[in-house]
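> when you get a sec, could you give me coordinates for this:
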Amino acid sequence: MSSLFAVTTAQSSSSCQSALLSLSPCLNFISGKATTPSSSCCTQLSSVVNSEPQCLCALLSGDVGSGLGISINKTQALELPTVCKVQTASISQCNSKFLQKNSEI
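Have a look, this model is predicted:
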């Protein structure tokens, strides 16, 4: 996972970088390797929703992993807030300009 952090650090100067890195406990779930997210994933998701909710657009779009060689299961990424019981805004409210700007995270 340290290589993931190095690649992410090198590719992104986004203010969302640390918020998305804090969601690393969710990788197994959003990549389809786990059927349920860990409690630490849900805790971190709640924290990001409270502090940097706009950063979830990149995660929920499923585009975060493409630049890193990580296959993100978009269905599971979209289900993460529901499974973790974390209230978020609708993904339809994500700004497409924001998503394009951060697609290389």
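> can we go C-alpha only for contacts and neighbour counts from here?
OK.
> how close does residue 78 get to residue 21?
Note on residue 78: its distance to residue 21, by CA to CA, to the nearest Å, is 18 Å.
> my error: substitute residue 30 in the last question.
14 Å.
> more neighbours, these two?
residue 30 (28 against 16; other CA atoms under 10 Å).
> roughly how far does that one sit from residue 4?
15 Å.
> over to residue 59?
From residue 59 to residue 4 the distance is 15 Å (CA to CA).
> so for the two, which sits in the more crowded spot?
Between residue 59 and residue 4, residue 59 has the larger neighbour count (other CA under 10 Å), namely 22 against 15.
> run this one through as well so I can compare:
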Amino acid sequence: MRGGSHHLRLPAAWKMSHPFRVHPTEKWNYPFARPEVVDERVTITGELCTPNDVLVSDEHVERLRAGDVVVFDYAGAYAWTISHHEFLSHPQPDFVYIDEA
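So this is what the prediction gives:
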């Protein structure tokens, strides 16, 4: 996953699976088949070079494809504020606010 515990520290710090949802995207610009899992249990990890960069452990997904967006609703105050920003010079994430109205 692009991103990890340097953006969302709570799951790794508390050894928990953070609630998430998959936002499917149709864009796929590669000449090879798009990897996917259907009706499977997954572990979602970040990009850091540590085995502690785990955001979700052994949770069910209906479908998850390379390139889909994993949304961590309810991140709260202990997401960004306790994260180790710019770990190994990784970029900071974009903040996206969605107004469902």
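> after superposition, what is the TM-score?
The TM-score (TM-score structural alignment, normalised by the length of structure 2) is 0.25; 52 aligned residues with a CA RMSD of 5.0 Å.
> was I right to think residue 63 of structure 2 contacts residue 42?
No. Residue 63 of structure 2 is beyond contact range of residue 42, at 10.2 Å (criterion: CA atoms under 8 Å).
> neighbours of residue 51 of structure 1, how many?
Residues near residue 51 of structure 1, counting by other CA under 10 Å: 11.
> I meant to write residue 39 of structure 2 there.
By the criterion of other CA under 10 Å, residue 39 of structure 2 has 10 neighbours.
> same deal with residue 57 of structure 1?
The burial count for residue 57 of structure 1: 23, using other CA under 10 Å.
> look up how far residue 2 of structure 1 lies from it.
Distance check for residue 57 of structure 1 against residue 2 of structure 1: by CA to CA, it reads 24 Å.
> isn't residue 39 of structure 2 up against residue 62?
Yes. In this structure, residue 39 of structure 2 is within contact of residue 62 by CA under 8 Å, at 4.4 Å.
> buried set for the helix ranked longest in structure 1?
Determined from DSSP state H, the single longest helix within structure 1 is helix 39-51. Judged by neighbour count (16 or more other CA atoms under 10 Å), helix 39-51 of structure 1 contains these buried residues: 41-42, 44-49.
> counting contacts, what elements does the following helix or strand past it pack onto?
As assigned by DSSP states H and E, the chain's next helix or strand after helix 39-51 of structure 1 is helix 56-60. For helix 56-60 of structure 1, the elements it packs on are helix 74-83, helix 96-101, judged by 3 or more CA pairs under 8 Å, 6 or more residues apart in numbering; DSSP states H and E.
> residue 10 of structure 1 is nearest to which of the ones you listed?
The closest of the helices and strands packed on helix 56-60 of structure 1 to residue 10 of structure 1 is helix 96-101. By CA to CA, the value is 15.2 Å.
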